[in-house]
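Give the three-dimensional model of this entry:
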Amino acid sequence: MSPHAELVSRLRAAWLSGKTRPMEYRLAQLEGLGRFLDEKKQDILEATAADMRKSRPARRLCADLCEDNHPGVATQLYPQRWPQLPPVCPQPPFEVEVSELSICRSELNHTLNNLGAWMKDKHVEKNWATQLDSAFIRKDPYGVVLIIGPWNYPINLLLVPLIGAIAAGNCVVMKPSEITRNVERLVAEMLPRYLDEDCFAVVTAGVEETTRLLENKFDYIFFTGSPSVGRIVMTAAAKHLTPVTLELGGKNPCYVCDSCNVQNMARRVAWGRFFNAGQTCVAPDYVLCSAEMQEKLLPALREAITEFYGPNPQESPDFGRIVGDRQFQRVQALLHSGHTAIGGQTDAEERYIAPTVLVEVQQDDPIMQEEIFGPILPILTVASVDDAIAFINARERPLVLYVFSSRKEVVKRVLERTSSGGFCANDTIMHMTIPSLPFGGIGQSGLGRYHGRSSFETFSHQRSTLLRGAGRETLNTPRYPPYAPHRLPLLRAATETKRQTTCLLL
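Here you go, the predicted structure:
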């Protein structure tokens, strides 16, 4: 028997009982999730700090406390020494609050505000033969779904899909990332106390155990991670013909037109690229601009980096660290591409890589062959917007495409002639803060969408329903054998949709 098969069977029995279907039940579970976010806020901040602690002195000071999931006690025991030590968390608490807690709360409140409307049956147009009947789409839960979360935003990217799965009436198995093990332990120990344990469960597993977990039959699988692992998940799902959503990544282009406010653009790109030390799937991955714009952009980026993190970002409490040694080594190796115009400093002991800008990068350099997922921004020069569009279209479709221009026609041209999971003009990442905008990739960058109503629809089966009366049998006679040619015009008139003659040009 596959690992966790008994757990999956137990949750499926709970789902088949109809327990999760009433709106009152769904609302109660969502409210419980809200209490978890509110009451465990400090625990979430401390677990994140413990997972991504960055310095040897800080680690020596609170290593045992971190292992016990109480890293915050260190600040109480050493109030005088602590301010002189390098910060514990490579993702500053401000960034955790914004990217993890705030987005989850917004998503949760948006769902609570709209769930009643989303759950209503959607009535559809009918043909003449069914005018006296009821035809609608019922939003049914899939059943038992599996949500696999990543390490870079271990709360947000696990709980936001969970909100949609609960809202749709499913039972859920959650698998947080084993890389952020303190957050994993917090979620496994604490979250079940706020949810119905008959219908929701947290599974802790490494790579091998997760592979075997996928052998179980789930009714839907939601995965966030790399394209390589996404293929493994999709292959496992195919054995049971299980539908999937894959939220992957990609190299997100950022085209900078000559007609833009360089200072504003530099600040917004620097914020999006270096937020969480670049470990963000929607971060701008590289910049395309003219050679003239590059000359203006470099000093503006240097100024923005200094404004954000000071003259030495390594000492800034607002600049993050790479999550692990393996990831650090991978990102560090990418620094050999092109020429370093800004930054480039590294410290393996702290897993620190400075905010870095590379120029003279070639299309076949290693940094252009994979998602960077670190605080490095390559700049490549193009002659025109058309060359930028051609460059983008010659590659896999990205998760998001950014464009900076004060000319609306340039923004419109890039939007209409490219394809990407999302699109954002004159800013970075901010489209993620709008629950009513569907979020998802296309092609290599993902499959499916979520956020807001899209999350509810992702975890809902659109069940086509026709409710006919048991009488009026005379109206059905034309369709029954023995067939007669003279009945065909009547039957066609009753069932076919007619083409409207309205002129589309008007």
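
all contacts plus neighbour counts: C-alpha atoms, from now on.
Noted.

Can you tell me the SS state at A49?
At A49 the chain is in helix, as set by DSSP: H, G, I helix; E, B strand; the rest coil.

and it, how far is that from Q29?
28 Å (Cα to Cα, to the nearest Å).

Now do R60 against Y255, distance only.
The value you get for R60 to Y255, if Cα to Cα is used, is 44 Å.

Skipping its backbone neighbours, what lies nearest E209 in space?
P3 (7.8 Å; Cα to Cα, 6 or more residues apart in numbering).

The one you found: how many residues sit nearby?
Around P3 sit 15 other residues, with neighbours defined as other Cα atoms under 10 Å.

And E178, by the same measure?
E178 has 18 nearby residues by other Cα under 10 Å.

Next: R326.
11.

Helix, strand, or coil at it?
helix.

Tell me who's in contact with it.
Counting by Cα atoms under 8 Å, 6 or more residues apart in numbering, R326 touches no other residue.

L447 now?
V244, T245, L246, E247, G440, G441.

Kindly recompute the last result at 7 Å.
By Cα atoms under 7 Å, 6 or more residues apart in numbering, the contact list for L447 reads T245, L246, E247, G440, G441.

run this one through as well so I can compare:
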Amino acid sequence: MEAKEGMEESLAGLRETFKSGRTRSLAWRKSQLRALLDLLRENEERIFKALHQDLGKHPVEAFRDEIGVLEKSTNFCLSHLEEWMAPKKGPLPLLFFPTKGEVLSEPLGLVLIIASWNFPISLALDPLIGAISAGNTAVVKPSELAPACSSFLASSIPLYLDTKAIKVIDGGQDVGEKLLQQKWDKIFFTGSPRVGRVVMSAAVKHLTPVTLELGGKCPTIFDSFPDSRDLKVAVKRILGGKWCACSGQACVGIDYLLVEEKFASTLIDLLKKELEKFYGENPKESNSISRIINKQQFRRLSDLLKDPLVRASIVHGGSLDEDKLFIEPTILLNPPLDAAIMTEEIFGPLLPIITLNNIEESIEFINSRPKPLAIYAFTTNETLKRRIISETSSGSLTFNDTILQYLCDALPFGGVGQSGFGRYHGKYSFDTFSHEKAVLRRPFFPELEARYPPWNDFKMNFIRLAYSFHYLGIILLFLGLKR
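This next block holds a predicted model:
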């Protein structure tokens, strides 16, 4: 933790580095990205250990969701960075002839990245990849709720990255509040909507642009499947999107599932069978399921099950062990819609299943609630797919799989409405931490006299035509030179 004076001194040094221009070169950006790859590859076992200490993650899950994601994203940026940095030609109407236009992507300056605890390595470093690619200086604030990972980042990043341009400032809520009081050129926050409001309120003081990656109740629409092979694959993907990503502690994970009533019992039976294949008869003994982050989150989740009507809806699981921070994968059938489990983001291993008379009702059900970060829909019905695309709004929409869209660098990732705003991954990360500056280059000849007073009817007609008919631009240009 740094005192306020020390923090301000550190930030002043980062601003001076940015003003010097050292972070703008292609060579600097590539060197930092390669150094980040070295950090990941040379410290893989330390990262595995830290993630297991904080969240009980198995090394396979840790590599899939954290290290592998970061290596993939870094390599993607390295292979495209020169192209992204190149000026883009801006095609201009003939009326502007012989003017030339282009768009330059320039770094914003000093940026603040505040990470969440559920993917404490990737959610700290993935935005940093974008900030570095765009040529910024940056401060990373890891989550204090994942102390082993926060400590790893604070001790390791200075050994690999440019300490005059990139710093890690760890600490608790008080440190976060002090950081938010400072002036930034961009704030990138991943976390809850509650804290997101705090971040946005603080940013108002300096009119700082923000990207908020928040959460929400991500629904899954589960249609019937005539092909039993497709059905089995779909059930596995449901399990993967609910329990295999940090034990459900993922903003982009499944929150609840919508299915036709006549198909619910079949689906529940299939989910139970696959859960046993994944985690055995006693999931508490499995080393493949992450634990709840801390006692506060454990108690929040256990409170969701205290309502007698909610407990009565449990059809599988429901056991809890506070000492081991373990909650069994739990399935609930039709819990009350006004209960907290159906009005708050669950962020844990509890899956409510809501039955409908027909699957088309899922669209109205989703639209009656805040816009989610993601919608997942398992269906082969093309008409239903078209309706979901056109009649719902969400940060992303994935058919017949879960969470895969988060891993795709070619697609933007971000929320809408209460699930956040702004986007990142791949080129979208570069753009998030860049300003697209328009550059216009114009010679002194020819000069268009019709643009200046004294005004007359000819100039009015000329300007009217010029704005209306771009293809007449050159003719109008020369007609208007001397009038």
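
And R60 and Y255 of structure 1? Which one has more around it.
Y255 (29 against 10).

got a list of what the more buried one touches?
Per Cα under 7 Å, 6+ apart, neighbours of Y255 of structure 1: V287, L288, C289, A388, Y402, V403, F404.

which residue in structure 2 lines up with it?
Aligning on TM-score structural alignment places Y255 of structure 1 opposite I221 in structure 2.

which one is the alignment partner in structure 2 of C424 of structure 1 nearest to, not counting chain neighbours?
Under the alignment (TM-score structural alignment), C424 of structure 1 pairs with T398 in structure 2. Counting by Cα to Cα, 6+ apart, Y376 is the residue found nearest to T398 of structure 2 once chain neighbours are left out, at 5.0 Å.

The match of C424 of structure 1 in helix, strand or coil?
strand.

which ones are touching it?
Counted by Cα under 7 Å, 6+ apart, T398 of structure 2 has contacts I375, Y376, A377, Q405.

Kindly report the same for L351 of structure 2.
Listed by Cα under 7 Å, 6+ apart, the contact set of L351 of structure 2 reads D255, Y256, T330, I331, L332.

Please report which of these has the highest neighbour count.
D255 (31 neighbours).

what lines up against that residue once you look at structure 1?
Checking TM-score structural alignment: D255 of structure 2 goes with D285.

Surely that match touches K251?
Yes. Taking contacts as Cα atoms under 7 Å, D285 of structure 1 lies within contact range of K251: 5.2 Å.

where's the aligned partner of L94 of structure 2 in structure 1 relative to N476 of structure 1, distance?
Alignment note (TM-score structural alignment): L94 of structure 2 maps to W128 of structure 1. W128 of structure 1 is 12 Å from N476 of structure 1, where distance means Cα to Cα.

of those two, who's got more company?
Legend: neighbour count by other Cα under 10 Å for W128 of structure 1 and N476, higher for W128 (14 against 11).

any idea how far the closest residue to the more buried one other than its chain neighbours lies from L488 of structure 1?
In this structure, W128 of structure 1 finds its nearest non-sequential neighbour in A494, 4.7 Å apart by Cα to Cα, 6+ apart. As judged by Cα to Cα, A494 of structure 1 and L488 of structure 1 stand 10 Å apart.

and what of D140 of structure 1?
For D140 of structure 1, the distance to L488 of structure 1 - Cα to Cα - is 36 Å.
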